[in-house]
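Chemist: What follows is a protein structure lacking sequence information:
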């Protein structure tokens, strides 16, 4: 039986039909600009790509296109379960969960922790349940993987009642990706997973770094929200919390305006004044654009500091994993980061690093180095596997 994986954003719906065992994907697609009259669905039928307009621009309409595609392939009756990416599960969920009314209520209770993401995730689940009423639906949480962090890693140095009454703590995100690439890295290194200490760096428009000890997250760079941590595409990463009060007084900005700017107009975009696309920044830096050069250098510097910090949580570092759009494709970022991490025993193999782009995974360090690897993430496959495990009663 096939597993359908659904990932709903505030104005998008990404889907993929997978075989959890083989990873085969006969159908995938992305509905964008939902909620507007410009909405459409890009569908990939095993290599054949088409675009379908969505005049109504709604989630149910997008699922209608998905159902029609499944019918055209004769696979609708072969779907055995639906797995849903849910961004925030708070402290309630440390593993995937079969969707029930109680689970939906718990996801709603986490909306204040992820006001931009959880409502869209809920809308997607409800639309999918209407489209596939007889199937089991499973929620897979970005935050669940990090629920193994010890208290010393997840607590903030703030009043106790902020944590006990309002849930103010570090949760972490990108958990599905970190879990998947850690497992793949163990396989590629030929190491026993329970005895392997890794730092995994998920680098895309959103970026996070995680310390993985024996397959368990013991620390991560993102916190209460996905804004904390390293520099990202449009997010600032770590800033002085006093910045909010300072800008409110000096610039007359509201808390909402400041937070929106830190999320949407900062990071690589804010530093460079050009773009949040690392490829474009590297090209501009090579042409002498000072803002682009600075953005790339700060990105690398903060990333290297975070990797070194995660090594503290592990005690022994057996490897570093690069993944995500930047991690899988920017030899420049990887090479510069490893150069700053020489004190941890990393020595880049320039030729191997240059080859590891456009889907080519592998080790990019010399034989006498602590290994650094490029691993292609596959969150959809991980969600499909976890969905299958829940349905089979294994989780």
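Modeler: Arrived safely, thanks for sending. Being a predicted model, the structure only gives us computed values, none of them experimental. Residues are numbered from 1 along each chain as shown.
Chemist: contacts, neighbours, all on C-alpha from now
Modeler: Fine.
Chemist: Please name the nearest non-neighbouring residue to residue 15.
Modeler: residue 6 (4.6 Å; C-alpha to C-alpha, 6 or more residues apart in numbering).
Chemist: element containing the one you found?
Modeler: strand 2-8 (DSSP states H and E).
Chemist: Identify all contacting residues around the next helix or strand after that strand.
Modeler: Counting by DSSP H and E, the next helix or strand C-terminal to strand 2-8 is strand 13-18. Defining contact as C-alpha atoms under 8 Å, 6 or more residues apart in numbering, one finds that strand 13-18 is touched by 2-8, 24-32, 59, 62, 124, 380-381, 384.
Chemist: Next secondary structure after strand 13-18?
Modeler: Next along from strand 13-18, by DSSP H and E: strand 27-32.
Chemist: Which strands or helices does that next one pack on?
Modeler: For strand 27-32, the packing partners by 3 or more C-alpha pairs under 8 Å, 6 or more residues apart in numbering; DSSP states H and E come out as strand 13-18, strand 40-45.
Chemist: and the angle for that strand with strand 40-45?
Modeler: For strand 27-32 against strand 40-45, the angle by axes from the mean of the first three to the mean of the last three C-alpha atoms, to 10 degrees is 170 degrees.
Chemist: how far does strand 27-32 sit from the chain's center?
Modeler: On the basis of C-alpha atoms, centre = their mean, to the nearest Å, strand 27-32 is displaced by 18 Å from the centre of the chain it belongs to.
Chemist: the inter-axis angle of that strand versus strand 13-18?
Modeler: Using the same axes, to 10 degrees: strand 27-32 against strand 13-18 is 180 degrees.
Chemist: Not counting strand 27-32 itself, show me its contacts.
Modeler: The contact list for strand 27-32, computed with C-alpha under 8 Å, 6+ apart, reads 11-18, 39-46, 62, 70.
Chemist: Pasting the second one now:
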């Protein structure tokens, strides 16, 4: 079964065409920096690699470009869209409606749209991917895999807010958690790695997913028990354009005293804050480059970013009552030695000792970047949300 996985993020599209159940990747690639002046496209098959800098205005344009490459007469990997039996879509927020992978119907699309307000940077892009893919791969089953599913194991003590009870029972307001496919994939790989290296099967790990969106998960014995993102993918860590944690009273002050509308505050917190608000840049590569050239705002923003991550490591060590490993993953987590160094500095109390030479190495494989004497493993594990999504799609359709 050929499954194409489309992961439409807030500013990127990742895609893989996978032959299931063998997990053979026939084609993969991504487009990032969508909506900026110059976007980067990669398209990789077993014999071809295309890299191109071009303008990608939005996700629709991006998906159309990907489809044209897949069916290109010279470098394509399919001759007809009929070869694609299933399309797996990453959907960020399932709310109270979705706790497992589902075949997409018109009703499912409506419910995804109803959740736009809870994930305004993602669910619209996810739905756009579904709509466009439905026209391009019109003979394939369209399947949604929800980021919130992995976090259904978070206990009530952690997922319930200290609000009137009816808001949970009647309105389903609770911590849902996000980036679930990524946290699930890398945690399973980490646990396998640790057990092979003489660690107990009873594991206590923290996964740190750092991209344009960022989140951390406390995972005990393979199950998510706490997570930095909550009702929507907006709180917790400092992100590309999202603020992360703020004092709620700031919102009331902005509205009641400074005269901001609620819509303006929402736009500010979702699209104008985070690293963008602190530096004028949303892409960490730009921020690191300017920090190295002496930009004080960029230097401070990077320090604040790492400080927030360190605070959550400390709290999750308490939740887990110990720590076997921390895992860095996703675009920033896998590629930014700068951020990893900032996070792991002065963390010896938790047994976290970074090997700076190992930290500078690059690899597509799982790797340790801790010192030999470090009590806690520091692992860099490339995430593969697409493989995880393909597995879930195949399992659903084979039932």
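Modeler: Here it is on my side, so go on. Note that the structure is a prediction, hence the values are computed from the model and not measured.
Chemist: What does the TM-score come to for these two?
Modeler: After superposition, the two chains reach a TM-score (TM-score structural alignment, normalised by the length of structure 1) of 0.86; 389 aligned residues with a C-alpha RMSD of 3.3 Å.
Chemist: Which other helices and strands does the strand holding residue 6 of structure 1 contact?
Modeler: strand 13-18, strand 79-86, helix 118-131, helix 379-391.
Chemist: which part of structure 2 lines up with the last one?
Modeler: Right, the one you point to is helix 379-391 of structure 1. Matched against structure 2 by TM-score structural alignment, helix 379-391 of structure 1 falls on residues 385-397.
Chemist: now the strands for the stretch 201-350 of structure 2?
Modeler: With strands called from DSSP state E, counting those that start in this stretch, the stretch 201-350 of structure 2 shows them at 204-210, 214-220, 223-227, 325-329.
Chemist: okay, these in CSV with distance to residue 308 of structure 2 next?
Modeler: Shown next, in CSV, are the strands of the stretch 201-350 of structure 2 (distance: least, C-alpha to C-alpha, whole Å):
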stretch, distance to residue 308 of structure 2
strand 204-210, 12
strand 214-220, 11
strand 223-227, 14
strand 325-329, 15
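Chemist: Spell out which residues sit in contact with the aligned partner of residue 211 of structure 2 in structure 1, please.
Modeler: By TM-score structural alignment, residue 211 of structure 2 lines up with residue 204 in structure 1. By C-alpha under 8 Å, 6+ apart, the contact set of residue 204 of structure 1 is 232-233, 324-327.
Chemist: With residue 369 of structure 1 instead?
Modeler: Counted by C-alpha under 8 Å, 6+ apart, residue 369 of structure 1 has contacts 345-348.
Chemist: For the host helix or strand of residue 186 of structure 2, enumerate the helices and strands it packs against.
Modeler: Using DSSP H and E, the element containing residue 186 of structure 2 is helix 180-196. Judged by 3+ C-alpha pairs under 8 Å, 6+ apart, helix 180-196 of structure 2 is in contact with strand 204-210, strand 325-329, helix 385-397.
Chemist: how deep is the residue mapped onto residue 282 of structure 1 from structure 2 tucked in, by neighbour count?
Modeler: In structure 2, the residue matched to residue 282 of structure 1 (TM-score structural alignment) is residue 288. Neighbour count for residue 288 of structure 2, taken as other C-alpha atoms under 10 Å: 19.
Chemist: Name the nearest residue to the residue positioned nearest the centre of structure 1, sequence neighbours excluded.
Modeler: Nearest to the geometric centre of structure 1 sits residue 174, at 3.4 Å (C-alpha atoms, centre = their mean). Spatial nearest neighbour of residue 174 of structure 1, chain neighbours left out: residue 142 (5.3 Å); criterion: C-alpha to C-alpha, 6+ apart.
Chemist: which residues sit in contact with the one you found?
Modeler: 85-89, 172-176.
Chemist: Likewise for residue 366 of structure 1?
Modeler: So residue 366 of structure 1 contacts 347-349 (C-alpha under 8 Å, 6+ apart).
Chemist: roughly how far apart are it and residue 343 of structure 1?
Modeler: Distance of residue 366 of structure 1 to residue 343 of structure 1, given as C-alpha to C-alpha, to the nearest Å: 15 Å.
Chemist: Of all the strands of the stretch 201-350 of structure 2, which one comes closest to residue 259 of structure 2?
Modeler: For residue 259 of structure 2, the closest of the strands of the stretch 201-350 of structure 2 is strand 214-220, at 30.0 Å, according to C-alpha to C-alpha.
Chemist: That closest one vs structure 1, mean deviation?
Modeler: Following superposition, strand 214-220 of structure 2 is found to deviate from structure 1 by 0.9 Å on average (mean C-alpha distance after the TM-score superposition for structure 1).
Chemist: packing partners for that strand?
Modeler: strand 204-210, strand 223-227, helix 296-320.
Chemist: Give me the buried positions along the last one.
Modeler: In terms of neighbour count (16 or more other C-alpha atoms under 10 Å), helix 296-320 of structure 2 has its buried residues at 297-299, 301-302, 304-310, 312-313, 316-317, 319-320.
Chemist: Next: the shortest one.
Modeler: Burial within strand 223-227 of structure 2, assessed by neighbour count using 16+ other C-alpha under 10 Å, is assigned to 223-227.
Chemist: how much does that strand stray from structure 1?
Modeler: Using mean C-alpha distance after the TM-score superposition for structure 1, the mean distance for strand 223-227 of structure 2 is 0.9 Å.
Chemist: What is the corresponding segment of structure 1 for that strand?
Modeler: Against structure 1, strand 223-227 of structure 2 falls on residues 216-220 (TM-score structural alignment).
Chemist: Kindly provide the distance from residue 241 of structure 2 to residue 11 of structure 2.
Modeler: Where residue 11 of structure 2 is concerned, residue 241 of structure 2 sits at a distance of 11 Å (C-alpha to C-alpha).
Chemist: shared neighbours of the two, anything?
Modeler: Residues within reach of residue 241 of structure 2 and of residue 11 at once, by C-alpha under 8 Å, 6+ apart, are residue 212.
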